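> sequence unavailable; structure follows:
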């Protein structure tokens, strides 16, 4: 990994804190494009802030390297482009932050993107665009985590969806938690009284296309909505998380 790419980006900038936008990483070209588009939107919303893109897995540069590359003493806010807490927030990002703090440089991690009512509104928009109708059962389909706090985050988003959706709303996971999406789809269909009594629509609670979205397409739902994608509301959530975290950032040296 070439750290010169980071240091070159920082030369000549002022002493504003750096926003490090940290996503999961994916091999999917569409997924990569979504994240890059989001980061571009954030740069437009924060023209005076240096915004760097990094990942916790699959892609490079990874978060520990990017955090360590910022000039000593300059403030850093790592914003997880992740929809809930879990291993990557609590271990990968937290470790990178602790390492830099130990050198005396002001560094904090912001909260993940979810839960947030704006994410639920995007999910409903995606369902509408996919052809879901009032009365259809909705399965909010998330990646999944063994972390209880991450599950609680998903439950909150599902509750937010239920407030504006005219039909039953449940949850399914692609991995690491239960019920898995195929089981959740079957349960939702059974609760309707069978396929002849209604459809099951899947609200894809993923940021971008990739490994998990491919799994959701195979779960048996009648309708599978697109992931959240590079929606302007998500860019605004990223900015909000950055601004919230700034209040916890010690003064730069």
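That came through, no problem. Predicted model, so just to flag it, every value in this text is computed and none were measured.

> please make it C-alpha for all contacts and neighbour counts, starting now.
Will do.

> got the residue ranges for the helices in the stretch 51-200 of the chain?
63-69, 87, 94-101, 117-130, 148-164, 181-192 (DSSP state H, counting those that start in this stretch).

> of the ones you listed, which is nearest residue 45?
For residue 45, the closest of these is helix 117-130, at 17.4 Å, according to Cα to Cα.

> chain center to that closest one: distance?
Helix 117-130 has its C-alpha centroid displaced from the chain centroid by 15 Å (Cα atoms, centre = their mean, to the nearest Å).

> quick one, it and helix 148-164 angle?
Going by axes from the mean of the first three to the mean of the last three Cα atoms, to 10 degrees, helix 117-130 is angled at 60 degrees with respect to helix 148-164.

> relative to residue 35, how far out is the residue nearest to residue 122 when sequence neighbours are not counted?
Spatially, and ignoring its direct neighbours in sequence, residue 122 is nearest to residue 228 (6.4 Å; Cα to Cα, 6 or more residues apart in numbering). Residue 228 sits 11 Å away from residue 35, going by Cα to Cα, to the nearest Å.

> joint contacts of the two?
residue 208 (Cα atoms under 8 Å, 6 or more residues apart in numbering).

> which residues touch the residue nearest to residue 122?
Counting by Cα under 8 Å, 6+ apart, residue 228 touches 119, 122-123, 126, 204-208.

> who wins on neighbours among those residues?
Most neighbours among those, by other Cα atoms under 10 Å: residue 205, with 28 neighbours.

> how far away is residue 164 from residue 187?
21 Å.

> these two: who's more crowded?
A side-by-side neighbour count of residue 164 and residue 187, using other Cα under 10 Å, places residue 187 first with 17 against 11.

> verify the stated contact: residue 119 with residue 234.
Yes. Using Cα atoms under 8 Å, residue 119 is in contact with residue 234, at 7.4 Å.

> buried residues, stretch 71-89. List them.
The neighbour-count check on stretch 71-89 (16 or more other Cα atoms under 10 Å) flags 71, 73-86, 88-89 as buried.

> another one to put next to it:
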């Protein structure tokens, strides 16, 4: 079972976007039981979902772009309260080259030219780890695009996207693009769209690369649980570069973050050492007392 933990928002469009993203995850791996909950503002909350599902030992996958307070404090506390080990929690989605792929596609959809310098507009955080994650993501995006990318923060840190765009204008760049490094529409996305940039991309939303990354984070936890007893050999297998696949789909082997390519694997070819949980009817938050979202 994969339990996706999203941030939550007062904006109905944000919640709808998370539902669409998780539907795409289910389409990529229909035999996997995918449920969801939220850290705040939406139902069901993580603190209610985990106790109901703890007997299934779900893999908790934070639908968060960086390693901030929620991932370091809130989620581990809820997992411990439910009696689950911390090893059941996956890493944050970002930074990752699959997100660079998705960001590049969103920039292209906005009409941004390939020559324009880019400002990466993240949500921002007072947590230095989250700020560093955004900086790393800007570097990955710059490598993917082949042009400069300036990290910026929509709250709690500097520079802001407005400041970063203004600085690029002062350097003589008349046309600047803002890459919105957010998962869903809402307050921060609207703020990102108010700079003087020529183009501003839409949030990542239900991009297929994001859905593949969610499954990759799930698979990391499953693989670690299955291969841990094998000791150093397991480490060597996990650190090996991916076999096959195109360069576009290859993950950032050797960057200290990931070492394998998230590819949907047919159930018939999965290792018997790591059996998948039985499938149930797809839906988000299929918990007692919670409506089924289709």
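Now that the structure is in, tell me what you want to look at. These numbers were taken from a predicted model, which means no experiment stands behind them.

> before we move on, the earlier item: tell me the one of the contacts of residue 228 of structure 1 nearest residue 160 of structure 1?
When those are ranked by distance to residue 160 of structure 1 (Cα to Cα), residue 119 comes first, at 8.8 Å.

> from residue 149 of structure 2, how far off is the aligned partner of that closest one in structure 2?
Aligned counterpart of residue 119 of structure 1 in structure 2: residue 99 (TM-score structural alignment). Shown here: residue 99 of structure 2 relative to residue 149 of structure 2, a distance of 14 Å by Cα to Cα.

> thinking again about what came up before, which of the buried residues of stretch 71-89 of structure 1 fall in strands?
Per DSSP state E, strands hold the following members of the buried residues of stretch 71-89 of structure 1: 76-80.

> so which of the residues you listed is the closest to residue 44 of structure 1?
Checking these against residue 44 of structure 1 with Cα to Cα, the nearest one is residue 79 at 16.3 Å.

> to which residue of structure 2 is that closest one aligned?
So residue 79 of structure 1 corresponds to residue 61, using TM-score structural alignment.

> surely that match touches residue 219?
No. Between residue 61 of structure 2 and residue 219 there is no contact under Cα under 8 Å: 10.2 Å.

> and whichever helix in structure 2 runs longest, what other elements does it pack with?
In structure 2, taking DSSP state H as the definition, the longest helix is helix 208-227. In terms of contacts (3 or more Cα pairs under 8 Å, 6 or more residues apart in numbering; DSSP states H and E), helix 208-227 of structure 2 is packed against helix 12-28, strand 59-62, helix 97-110.

> TSV for these, including distance to residue 119 of structure 2?
Conversion of these to TSV gives the following (distance: least, Cα to Cα, whole Å):
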stretch	distance to residue 119 of structure 2
helix 12-28	22
strand 59-62	25
helix 97-110	11
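
> and the ones you listed: which comes nearest residue 227 of structure 2?
The minimum distance between residue 227 of structure 2 and those falls on strand 59-62, with 15.7 Å, by Cα to Cα.

> and residue 27 of structure 2, how many neighbours?
With neighbours defined by other Cα under 10 Å, the count for residue 27 of structure 2 comes to 13.

> counterpart of it over in structure 1?
In structure 1, residue 27 of structure 2 lines up with residue 44, judged by TM-score structural alignment.

> tell me who's in contact with that match.
Neighbouring residues of residue 44 of structure 1 by Cα under 8 Å, 6+ apart: there are none.

> ok, now how distant is it from residue 20 of structure 1?
Per Cα to Cα, residue 44 of structure 1 is found 15 Å from residue 20 of structure 1.

> residue 99 of structure 1 now?
According to Cα to Cα, residue 99 of structure 1 stands 15 Å off from residue 20 of structure 1.

> for residue 38 of structure 1, same thing?
Distance from residue 38 of structure 1 to residue 20 of structure 1, by Cα to Cα: 13 Å.

> neighbour count for the two, which is higher?
residue 20 (26 against 22).

> checking whatever residue of structure 2 lines up with that one next. Helix, strand or coil?
Counting by TM-score structural alignment, residue 20 of structure 1 lines up with residue 3 in structure 2. Here residue 3 of structure 2 is recorded as strand under DSSP: H, G, I helix; E, B strand; the rest coil.

> so residue 3 of structure 2 sits right up against residue 44, yeah?
No. Here residue 3 of structure 2 lies out of contact with residue 44, judged by Cα under 8 Å, at a distance of 11.6 Å.

> where do the contact lists of the two overlap?
Residues touching both residue 3 of structure 2 and residue 44 (Cα under 8 Å, 6+ apart) are 36-37.

> about what we covered before: tell me the angle the longest helix of structure 2 makes with helix 97-110.
170 degrees.

> any residues touching helix 208-227 of structure 2, and which ones?
Against helix 208-227 of structure 2 from outside (Cα under 8 Å, 6+ apart): 2, 21-22, 24-25, 28, 59-61, 63, 87-91, 93, 98-99, 101-102, 204, 234, 261-264, 273-274.

> what's the answer for stretch 117-135 of structure 1, then?
Contacts of stretch 117-135 of structure 1 (Cα under 8 Å, 6+ apart): 157-158, 160-161, 164-168, 198, 201-205, 223-228, 231, 233-234.

> quick one: buried residues of it?
118-127, 130, 132-133.

> any chance of the residues you listed in CSV, with distance to residue 174 of structure 1 too?
Output for the buried residues of stretch 117-135 of structure 1, formatted as CSV (distance: Cα to Cα, whole Å):
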residue, distance to residue 174 of structure 1
118, 22
119, 19
120, 19
121, 21
122, 20
123, 17
124, 20
125, 22
126, 19
127, 18
130, 20
132, 21
133, 24
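
> what residue of structure 2 is the furthest out?
Relative to the C-alpha centroid of structure 2, counting by Cα atoms, centre = their mean, residue 172 is the outermost residue, at 33.9 Å.
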